[in-house]
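> okay, here's the prediction I keep looking at, along with the sequence it came from:
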Amino acid sequence: MYLAKSYSITGYQRLVTELGYNPVALMKSEGFVPAQFNGADLFVSYSKLAELLERTALECQQPLFGLLLTQHQPLEAIGPLPLFAAQAETIGEALNKVSSALYLQASGVHVRQIPVGDNTQVLMDFDISTPLGITQIKLLSLGHLCNFVAEITGLSRYNFDISISAPAPYQKDYRQSDYRQVHFDQHFCGITLSTRLLTQQNRQYASAISSSIKRHVEFLRDQFPTSLEEQVRQVASALLASGDCSLELVASSLDLHPRMLQLKLKEQDVSYSQIMREIRQTLAEDHLRRKSMSVTDLALNLGYADASVFSTKFKQWTGLSPKQWQKKVGSS
């Protein structure tokens, strides 16, 4: 199963609204909810994300939707990748660094460099597929690549020569992007750069990277959710406050049937209900310790209908009511 960070489509709701359509309805049609994208930084199914973008492009009649989305995104949309690139002295080395760390942002996509005469093609390969195709994910990824290369070269992101292995749009009246050279029906997906440019110094290179940045890079590697249990925890934690944190929705976010998700978790000696209990207890104890909200508000934020149900559950977990636990911790 391939995963991607939900923050990679930051600005999605704003752009869809600008185009005159309902972003929430489109997200729900693919099994997503706004809580997964409203500032959340969690992994979701890469294929389902691709399908959401394809459906959105069709609904909005905007064949360049993925590229348009990247025009107003901050560099943070590509997650921690600039941190890795900052360790490279040249632009070519920075691209190699990003390629090796790309799994931290999305699995199932690869970046490689192919020399062609005086130029180098920076190619993107994708392992995912959807019934609607993956043209929009390709455009989104190429837009991210242009934004990143612009950051490390100082060149305008709109001047790069973009090639995409997808049919040319048939609509004639769609909103154009600011990218000036977008070529469809190509045999590869990527951008073409001067080979000489790749030997130049990376503008973001720090000749002596601080130990704190190095530690942060290692931290990011360690935080990558390699186990299904950790993936479920990330998705469930983000959805909990939305009031809809059902097994079905979490499974859909990870592109799994609910029964299959349960079976895979069982293979790891854990259950969905156990994960949810641990998430709720951890969050409850944290809020009670900090006295950040009332018991009633806490109950609602943890997905309980009322405070009495939450209090009963909390006593089952700890042997104390929320107020008793809070008093005990406060006096210790």
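That came through, no problem. Residues are numbered from 1 along each chain as shown.

> drop to CA atoms for contacts and neighbour counts, all remaining ones
OK.

> quick one: contacts of stretch 170-185?
Applying Cα atoms under 8 Å, 6 or more residues apart in numbering, the contact partners of stretch 170-185 are 61-64, 67-68, 71, 157-168.

> which of those fall in helices?
67-68, 71 (DSSP state H).

> could you export those as CSV, including distance to residue 13 and neighbour count?
Formatted as CSV, these follow (distance: Cα to Cα, whole Å; neighbours: other Cα atoms under 10 Å):
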residue, distance to residue 13, neighbour count
67, 15, 23
68, 13, 21
71, 14, 19
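
> tabulate the residues you listed in CSV, adding columns for distance to residue 10.
CSV is the format used below for these (distance: Cα to Cα, whole Å):
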residue, distance to residue 10
67, 13
68, 12
71, 11
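
> just give me the closest of these to residue 147.
residue 71 (8.4 Å; Cα to Cα).

> just the strands in the stretch 151-300 of the chain please.
161-163, 181-183, 190-194 (DSSP state E, counting those that start in this stretch).

> could you export these to CSV, including columns for mean neighbour count and distance to residue 40?
Compiled in CSV, these are given as follows (neighbours: other Cα atoms under 10 Å; distance: least, Cα to Cα, whole Å):
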stretch, mean neighbour count, distance to residue 40
strand 161-163, 22, 30
strand 181-183, 16, 31
strand 190-194, 21, 28
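
> now render those as JSON lines, adding distance to residue 77.
Output for the strands of the stretch 151-300 of the chain, formatted as JSON lines (distance: least, Cα to Cα, whole Å):
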{"stretch": "strand 161-163", "distance to residue 77": "19"}
{"stretch": "strand 181-183", "distance to residue 77": "21"}
{"stretch": "strand 190-194", "distance to residue 77": "19"}
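
> returning to what we had before: which one of the ones in helices among the contacts of stretch 170-185 sits closest to residue 34?
residue 68 (20.1 Å).

> and the nearest residue to residue 166 once chain neighbours are set aside, how many neighbours?
Spatial nearest neighbour of residue 166, excluding adjacent residues (Cα to Cα, 6 or more residues apart in numbering): residue 185 at 5.2 Å. Neighbour count of residue 185, defined by other Cα atoms under 10 Å: 13.

> please apply the same query to residue 27.
Considering only other Cα under 10 Å, residue 27 is surrounded by 21 other residues.

> for comparison:
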Amino acid sequence: MQYFVRSGSLLGFGEWVRENGENPNALMAEIGLSPAALYDSDLYIPYPALARLLTLAARRCRRADFGVQLGMRQGLEAVGALGSVMCLQPSLGDALRLMQRNLEFHARGVSTVVSQGERWLELTMDFAFAAEEDCEQLAGLSLALLCRCLQQLQTQTKAPLSLELKQGAAEPEVYRYLFGCEPRLEGRRNALIYSVDLLAQPVAVAADLRARLSHQWQNHRQQPDAGLLQQLERAITALLPTGECNLTMVARIVGLHPRVLQQRLAEQGSSFSALLESRRLRLAREHLAHSDIDLTTLALNLGYAELAVFSRAFKRWQGVSPREWRRQQHTDRA
């Protein structure tokens, strides 16, 4: 699983498939994906398998616009705790930088490039496995999700100036309606082009959306024990690569004062630092076993100042260095 992505990418997939008269679990099984990925947004799934699933769903549902319609249905809810933190940023440029850092870590296999010129801002996506897999539906989903997130972050955001797709599965009218601009299909790349002024626009999220995003992090009020721990783990996982993963920010997301959060964790025999280390270990193991990420990049994305600090912590957890642990995993699978 060299290329993988969070299962949050499937938010709304089941409902959209059922609306079109098909069985989402059957489609998942046909591709070799567990239906559990539809209900747990923080699983890692193979990125090429997601591309195959969307292609299959588009064919079975007879919807050439399946991926792009799904992306427009998702928005900030699909990116978990990251969506809440993006809402707290001062500008769209700051929010985009957070999203880019998160994708680089939690979506291995996609390159998201933000290019700024004097007049234009180009947001380009490319997939490392595009030569082996049909990524037409996946590209539509990804660009639609990005466009939708920008619309939600700034209620006055104008439509993109243009949309470019290497392959456009749907009719041009569909893209014009959903993106509000003229599409260029069969182009050189998958990209959205905006005015460069977009970066400086302040984040201004509609009150009802902010309430929905906050609500998804308040489940711990109904499930005081397991609910809080689960929400904290999800928040830490999303925020680690952004540089925003600290007690104050995580407490803000789950709606608690930092001191109250520490007290709640102490009552359960835990602490924020213990949860942080636990999630770091889990993510380290996932990436060492399933990706080719270099160790320095992994250490920085896990919030360590340098590789040596991460290596010492990992050896304390596992008894061997991260390099040796990775070698053992690859040897065991050989």
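All right, it came through fine. None of the values given here were measured: they were computed from a predicted structure.

> residues contacting stretch 149-160 of structure 1, please?
Under the contact criterion Cα under 8 Å, 6+ apart, stretch 149-160 of structure 1 has outside partners 91, 146-147, 178-181, 191-193, 202-204.

> what does stretch 113-121 of structure 2 give?
With Cα under 8 Å, 6+ apart, stretch 113-121 of structure 2 has contacts from 122-125, 193-198.

> just to revisit the earlier point, which one, of the strands of the stretch 151-300 of structure 1, ends up nearest to residue 310 of structure 1?
Per Cα to Cα, nearest to residue 310 of structure 1 of the strands of the stretch 151-300 of structure 1: strand 190-194, 52.0 Å.

> what's the mean distance for that closest one versus structure 2?
Superposed on structure 2, strand 190-194 of structure 1 shows a mean distance of 1.5 Å to its aligned residues (mean Cα distance after the TM-score superposition for structure 1).

> report the contact partners of the closest residue to residue 192 of structure 1 other than its chain neighbours.
Nearest non-adjacent residue to residue 192 of structure 1, counting by Cα to Cα, 6+ apart: residue 121, 4.5 Å away. When contacts are counted by Cα under 8 Å, 6+ apart, residue 121 of structure 1 is found next to 113-115, 190-193.

> residue 221 of structure 1 and residue 104 touch, don't they?
Yes. Between residue 221 of structure 1 and residue 104 a contact is recorded at 7.1 Å, counting by Cα atoms under 8 Å.

> out of the contacts of stretch 149-160 of structure 1, which is nearest to residue 235 of structure 1?
Nearest to residue 235 of structure 1 among these: residue 147, at 27.6 Å, using Cα to Cα.

> which residue packs closest to the closest one, ignoring adjacent ones?
In space, residue 147 of structure 1 is closest to residue 157, 5.5 Å off (Cα to Cα, 6+ apart).

> can you get me a residue count around the one you found?
For residue 157 of structure 1, the neighbour count with other Cα under 10 Å is 21.

> for it, give its distance to residue 146 of structure 1.
Distance, residue 157 of structure 1 to residue 146 of structure 1, using Cα to Cα, to the nearest Å: 5 Å.

> surely the residue nearest to residue 192 of structure 1 forms part of a strand?
Yes. Under DSSP: H, G, I helix; E, B strand; the rest coil, residue 121 of structure 1 falls within a strand.

> now do the SS call for residue 89 of structure 2.
At residue 89 of structure 2 the chain is in coil, as set by three-state DSSP.

> so it touches residue 203, yeah?
Yes. Using Cα under 8 Å, residue 89 of structure 2 is in contact with residue 203, at 6.5 Å.

> neighbour count: these two, which is higher?
Using other Cα under 10 Å as the criterion, residue 89 of structure 2 and residue 203 rank with residue 203 on top: 24 against 17.

> residues in contact with the more buried one?
The contact partners of residue 203 of structure 2, taken as Cα under 8 Å, 6+ apart, are 87-92, 153-154.

> apply 7 Å and report the result again.
Neighbour list for residue 203 of structure 2: 87, 89-92, 153-154 [criterion: Cα atoms under 7 Å, 6 or more residues apart in numbering].

> neighbour-wise, which of these leads?
Neighbour tally across the contacts of residue 203 of structure 2 (other Cα under 10 Å): the maximum, 27 neighbours, falls on residue 153.

> for it, give its distance to residue 253 of structure 2.
17 Å.

> residue in structure 2 paired with residue 318 of structure 1?
Under the alignment by TM-score structural alignment, residue 318 of structure 1 pairs with no residue in structure 2.

> which one is residue 106 of structure 2 nearest to, not counting chain neighbours?
Per Cα to Cα, 6+ apart, closest to residue 106 of structure 2 is residue 5, 5.8 Å.

> the closest residue in space to residue 11 of structure 2 that isn't next to it in sequence: how many residues sit nearby?
Of all residues not flanking residue 11 of structure 2 in the chain, residue 78 sits nearest, at 5.8 Å (Cα to Cα, 6+ apart). Using other Cα under 10 Å, residue 78 of structure 2 has 21 other residues around it.
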